[in-house]
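>>> got a sequence here, can you model it:
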Amino acid sequence: MTELVKNTGELPVAAIQDEAVSPWKEAWQTFQKNKLALVGLGIVIFFIIVAAIAPLIAPYSFREQVLADRLLPPSAEHWFGTDDFGRDIFSRVVYGARISLWVGFFSVMASMLIGTFLGIVAGFYGRWVDSLISRVFDILLAFPSILLAIAIVAILGPSLQNALIAIAIINIPNFGRLVRSKVLSVKQEEYIMAARAVGMKDSRILFRHIMPNSITPIIVQATLAIATAIIEAAALGFLGLGAQAPTPEWGRMLADSKNYLTQAPWTLFFPGMAIMLTVLGFNLMGDGLRDALDPKMKT
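The predicted model follows:
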């Protein structure tokens, strides 16, 4: 009898332990099953490592000019060849990873913080606050993103910092509208109404209940937004509105090399490949995170 009771008591506990899997652990397990997502994660980690140890792996300074070696093709001495000033392209691409990732991370971080705050306020309080913030979002979204970024940089002046500010501004509505829609859905749940009924303060409801339930789409959007930010920074650099010479920003490198497309195609190929691979990595990783974190995507 004792053994039977023991067994009947242990079975439910074991079942509960099997079912009590952390949502984040379950998401990671789902993410690991997505081979393309793992490839994207590997690409992102690779470029982060390259950016972190750039001074150790770059054989030359990105500023060093040797006019006698201008437009040399790839070789054992210069792996990616040299540009029109005799600068080593491999060293400049390596250092350019720092700049592109820096712009991508910090511009998205700024737009995520501001957009999330505005989206939460608009969705939670509603009424005229929601109308005012939503109209601001609509105005920003009425312009093509790259044209709005060009206009902002034209007003502030061409520089890498101003390009970062412009990219952050144009991405605010994307986070704001996403978070607003999530808050509008979550605040109708019964546990939110129960929290209001017992007199819980708005700030506690926001940070303890609504924010944790809104974090998943923010993570996915942030990952995909970094890829977009890197492309936008490269576009501004190519137009001469972003990083200025001799900064080794990938878009700026493409602009400096566009006149040598037939004479020295390697001057455009390697910076362009760096942009393509980095953006591909973040997109693949973002798609994998969306599939792992979004319950609607799970089978």
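>>> for the rest of this, base every contact and every neighbour count on C-alpha atoms.
OK.
>>> residues contacting the residue lying closest to Gly86 once chain neighbours are set aside?
In space, Gly86 comes closest to Arg70 once its chain neighbours are excluded; the distance is 3.7 Å by CA to CA, 6 or more residues apart in numbering. With contacts defined as CA atoms under 8 Å, 6 or more residues apart in numbering, the neighbours of Arg70 are Thr82, Asp83, Asp84, Phe85, Gly86, Arg87.
>>> how much space between the third one and Phe269?
What it means is Asp84. 14 Å (CA to CA, to the nearest Å).
>>> neighbour-wise, which of those two wins?
Asp84 (19 against 14; other CA atoms under 10 Å).
>>> wait, the more buried one touches Pro73, no?
No: under the criterion of CA atoms under 8 Å, Asp84 makes no contact with Pro73, lying 11.3 Å away.
>>> second chain to compare with the first, below:
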Amino acid sequence: MRRLKNLCKDPLAVVSIGIIIVTVICGVFAPLVAPHDPEEVNMSLRYAHSSVEYLLGNDHLGRDILSRIIYGIRPSVLWVLAALAVSVMIGAVIGFLAGYFGGKVDAFLMRCCDIMLSFPGYVMALAVIGVLGVGLENILIAFITIKWAWFARIIRTSVNQFTEADYVRYAKTIGKGHVFIMVRHIIPVTFADIAVISSSSISSMILQISGFSFLGLGVQAPAAEWGMMLNEAREVMFTRPELLLAPGLSIIMIVMAFNFFSDALQIALDPTRQGRSKKENIQLPSKRAAEST
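Next up is the predicted model:
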């Protein structure tokens, strides 16, 4: 609870959490929040400017841009969060097994991770898309295929720090089972690391899925997605640049919100980082004064 209070004391973190919560709620309840059908074509409103009924105007097919932004939250954010959760779950299982048991189990699992990590992420994603075809589902499968090994290696390192702790050795001595030890003693102390790496990865995944959709490899028309909306608006980027603003600013705002939230979460879960940063800020002026004299 004290760590959560530290998180709430950061105004930037509170604003970021608010943006994330509002975005997720709008995405989940998109049919209730969106004022119009995002796929409804009305050529009489082609490239119409903003109005009371259509606050952000209309695109090249007369579709409501605001409704498409709201529905675009689902593939751009919600499904990315789902893919992240699956990746973290797979990585956590493998990381816990490797870090806790060590020995041959650790060596075998880490060699599997090394094989996966030896391929560049975008190359692996393109390979998966090339085999399975374009589409949101295949992009998410590519994300899971790429990310689980990275999570497994980081979580394994975190687990390995506590495997030889005295309280873990004592639990083994009195005959406690491996599952009990992991759940009772290992997961609570490694949860902070898992939360931080998960929150720091979501931003890059959002940018990647928007990038793939912008290239035509992700979400396909007529479904709404922020990256694809940027691709559709680039044809009129010089005559109607405002059409780029809505999806572009949506991506920027949610990515910045997750980045700021990740930084604040890392400081809240590890208060020594904040202490070190304050100490550095205090020592820096004195060091400069010494150098000037």
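>>> one step back: corresponding residue for the residue nearest to Gly86 of the first structure in the second structure?
By TM-score structural alignment, Arg70 of the first structure lines up with Arg46 in the second structure.
>>> ok, now how distant is its match from Lys176 of the second structure?
The spacing between Arg46 of the second structure and Lys176 of the second structure, counted by CA to CA, is 68 Å.
>>> dump the residue contacts of the residue positioned nearest the centre of the first structure.
Central residue check for the first structure by CA atoms, centre = their mean: the C-alpha nearest the mean position is that of Ile226, 2.2 Å away. Residues near Ile226 of the first structure by CA under 8 Å, 6+ apart: Gly104, Phe105, Val108, Phe282.
>>> need the contact list for the second one.
Counting by CA under 8 Å, 6+ apart, Phe105 of the first structure touches Ile226.
>>> so which elements touch the helix or strand where Ile167 of the first structure lies?
If you go by DSSP states H and E, Ile167 of the first structure is part of helix 160-186. Helix 160-186 of the first structure is packed against helix 89-125, helix 127-141, helix 145-156, helix 211-238, with contacts defined by 3 or more CA pairs under 8 Å, 6 or more residues apart in numbering; DSSP states H and E.
>>> burial of the aligned partner of Gln161 of the first structure in the second structure, as a residue count?
The equivalent of Gln161 of the first structure in the second structure is Glu137 (alignment by TM-score structural alignment). Glu137 of the second structure is flanked by 17 other residues according to other CA under 10 Å.
>>> for the one 3 residues further on, same thing?
Using other CA under 10 Å, Leu140 of the second structure has 24 other residues around it.
>>> what sits closest to it if chain neighbours are left out?
Using CA to CA, 6+ apart, the nearest residue to Leu140 of the second structure is Ala83, at 5.9 Å.
>>> my guess is the one you found contacts Ile146, does it?
No: the criterion here is CA under 8 Å, and Ala83 of the second structure misses it with Ile146 at 10.9 Å.
>>> just give the number of residues close to Ala48 of the second structure.
Counted with other CA under 10 Å, Ala48 of the second structure comes out at 18.
>>> can you pull the contacts of it?
Ala48 of the second structure touches Gly57, Asn58, Asp59, Gly62, counting by CA under 8 Å, 6+ apart.
>>> pick the most buried one from the helices and strands packed on helix 160-186 of the first structure.
Highest mean neighbour count of those: helix 89-125, a mean of 23 (counted as mean count of other CA atoms under 10 Å).
>>> so where in the first structure does stretch 86-105 of the second structure end up aligned?
Using TM-score structural alignment, stretch 86-105 of the second structure pairs with 110-129 in the first structure.
>>> all set, thanks.
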